[in-house]
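Colleague: Sequence isn't available, so here's the structure alone:
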């Protein structure tokens, strides 16, 4: 039984002092311009500007221990960063030392039949749950998309120092991603979803996770009657796995018994030092060679971690509308 949504009080933003310098006034004016652009985009998308409710968290592995368990560096911690002007949740929480993964489901008033697992970024050390999770879920809810925001396990530095530490961690976090997909798929009837329209998306490290879940076959030891493979993927300034090209090549071989690679929507900024655009372009080229339905958008502004885009260039704010349009182009969302 899925938990009912509960209200979370939104925080009041601090009151600005009356006396500002000229440079402060200039920055405020620029912020207002970007905010106005973003709000215009939301209106075009049909997103209301009223307060929202954040759903509760539920344990991802409620009835079993997480596969590939490892010891965290310490207790789970939470800090709050500055709330950006484009925040729909009005929160900007960052979780670290996550060893017990959880999820939250945003249910629209009327489902379009599409379900989406959202994997926030944070370099696998943190999970930026609101800025790269709940904010997108709130926006997509207005288009009938049911979103599961995943707080996956973060890496332990002690575990990474062990032999095959990174590979073992990747198995653990991939298991979290697939379990989230299964939760949407096995609850499809209750959520009003079509089981063949359950996708995964992610920002930065979360994009790395989304790629891994899309390319790698499910582990034989974790096979389930409910598939953990996504029907489509959204990759937002993603980290590209080192083995991505090799994995695509393996999937292309005639003897491969795996299903085709799912359609993918990819965005990045031209100047991104953490997840370089060149790697995205190379990844996109390999997808095209494999016959994958893929779409790539490279923005001239933005840098890394632009979230929903406000304050990082006017065209960058339009990527959520582009993602929704892509979902319609491929009949994932059907009007």
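Modeller: All right, it came through fine. Just so we're clear, the structure is a prediction, and the values are computed from it rather than from any experiment. Residues are numbered from 1 along each chain as shown.

Colleague: going forward, measure contacts and count neighbours with C-alpha atoms only.
Modeller: Noted.

Colleague: Do a quick rundown of the helices in this structure.
Modeller: 22-45, 135-141, 157-160, 165-186, 188-191, 205-215, 244-252, 277-289, 319-329 (DSSP state H).

Colleague: Structure two is appended below for comparative analysis:
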């Protein structure tokens, strides 16, 4: 009898895990800006799972139970200076947090800029970001989400990518490959955690160099300085930063907040006195551990 109960429990657990799905963004023959090379994807696990040299971009979909589902989904862009992805710390852990609130969490494993395996590498992360949100919107019914309740969140350089998507969603940065590309790439809302925003004086030099190189033109610097790209169509935005962040100065969030405000948009900002950089969910910090709840309150206010 005990063996039968154990088998039933394993079946139930298996069915639950089956809702977490990994989907490629592209077929192998249709990956934009891809160059065939010997470069291989690298996974390194040491407290944090670091993924680099991404060759096959994917989304990893975490779904709440249908009974708890709110109909919302959030695409998650992990940070890592456009050199690696902090895939669990700022990715799957965040997805599980969203699931606990009835929200679908979708971790985007986007390609990182590479001179070896890509041409015109500057646009590759944005290409993958646009495709990812279109793919989720195209599968909204399958994922039990509403197509007009799909938001994004990004951390550090992932915050730069999220803000790039939130300000460049209408731009055609790749040639359509199928009907999925007919979907809108505009996020319905956007959260930015200690984000790189500007490629000006207050930037994170590593992210800037990895994405646009050592000697970019002024036009390219301005293009990827997202405080300069805000329009009336920029989605409602939640900003999170620590004043003592010495890696990505808090002025990045302040610049974006002001830009959204000046365009008559909706922005909410939480600036903490301490926390440094890269604190993720901040669960072990009494000052930071509730920021996720503040974000959920904000998402609820948009309903």
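Modeller: Received the coordinates, thanks. Note that the structure is a prediction, hence the values are computed from the model and not measured.

Colleague: Show the contacting residues for the most centrally placed residue in structure 1.
Modeller: The centroid of structure 1 falls nearest to residue 202 when counting by Cα atoms, centre = their mean (2.8 Å). When contacts are counted by Cα atoms under 8 Å, 6 or more residues apart in numbering, residue 202 of structure 1 touches 118-121, 132, 208-210, 234-236, 238.

Colleague: Closest to residue 196 of structure 1 out of those residues?
Modeller: Distances from residue 196 of structure 1 to the contacts of residue 202 of structure 1, taken as Cα to Cα, are shortest for residue 234 (15.8 Å).

Colleague: Structure 2: which residue goes with the closest one?
Modeller: In structure 2, residue 234 of structure 1 lines up with residue 191, judged by TM-score structural alignment.

Colleague: Could you report the distance from its match to residue 47 of structure 2?
Modeller: Distance of residue 191 of structure 2 to residue 47 of structure 2, computed by Cα to Cα, to the nearest Å: 25 Å.

Colleague: cool, residue 115 of structure 2 as well?
Modeller: For residue 115 of structure 2, the distance to residue 47 of structure 2 - Cα to Cα - is 29 Å.

Colleague: who's more crowded, those two?
Modeller: residue 115 (11 against 8; other Cα atoms under 10 Å).

Colleague: In contact with the nearest residue to residue 69 of structure 2 once chain neighbours are set aside, which residues?
Modeller: Nearest residue to residue 69 of structure 2, sequence neighbours excluded (Cα to Cα, 6 or more residues apart in numbering): residue 102, at 4.3 Å. Taking Cα under 8 Å, 6+ apart, we find residue 102 of structure 2 in contact with 64-65, 68-72.

Colleague: which of those residues show up in structure 1 as well?
Modeller: Mapping these onto structure 1 (both residues aligned by TM-score structural alignment, their matches' Cα atoms under 8 Å) leaves 64-65, 69-72 still in contact.

Colleague: about what we covered before: my read: the match of residue 234 of structure 1 touches residue 235, true?
Modeller: No - checked against Cα atoms under 8 Å, the pair residue 191 of structure 2 and residue 235 is beyond contact range at 9.6 Å.

Colleague: Neighbour count for these two, which is higher?
Modeller: More neighbours surround residue 191 than the other of residue 191 of structure 2 and residue 235, with 29 against 23 (other Cα under 10 Å).

Colleague: mind checking what residue 308 of structure 1 lines up with in structure 2?
Modeller: Aligning on TM-score structural alignment places residue 308 of structure 1 opposite residue 281 in structure 2.

Colleague: count of neighbours near its match?
Modeller: Residues lying near residue 281 of structure 2 (other Cα under 10 Å) number 18.

Colleague: for it, what are its contacts?
Modeller: By Cα under 8 Å, 6+ apart, residue 281 of structure 2 lies in contact with 94, 288-289, 291-292.

Colleague: still on that earlier bit, how much space separates the match of residue 234 of structure 1 from residue 272 of structure 2?
Modeller: Distance check for residue 191 of structure 2 against residue 272 of structure 2: by Cα to Cα, it reads 16 Å.

Colleague: same check, this time on residue 210 of structure 2
Modeller: To residue 272 of structure 2, residue 210 of structure 2 is 28 Å away according to Cα to Cα.

Colleague: Spell out the residue ranges of the strands in the stretch 1-150 of structure 2.
Modeller: In order along the chain, the stretch 1-150 of structure 2 carries the following strands (DSSP state E, counting those that start in this stretch): 21-24, 42-46, 48-52, 58-62, 73-77, 85-86, 104-109, 150-155.

Colleague: any idea of the angle the fifth one forms with strand 58-62?
Modeller: Going by axes from the mean of the first three to the mean of the last three Cα atoms, to 10 degrees, strand 73-77 of structure 2 is angled at 130 degrees with respect to strand 58-62.
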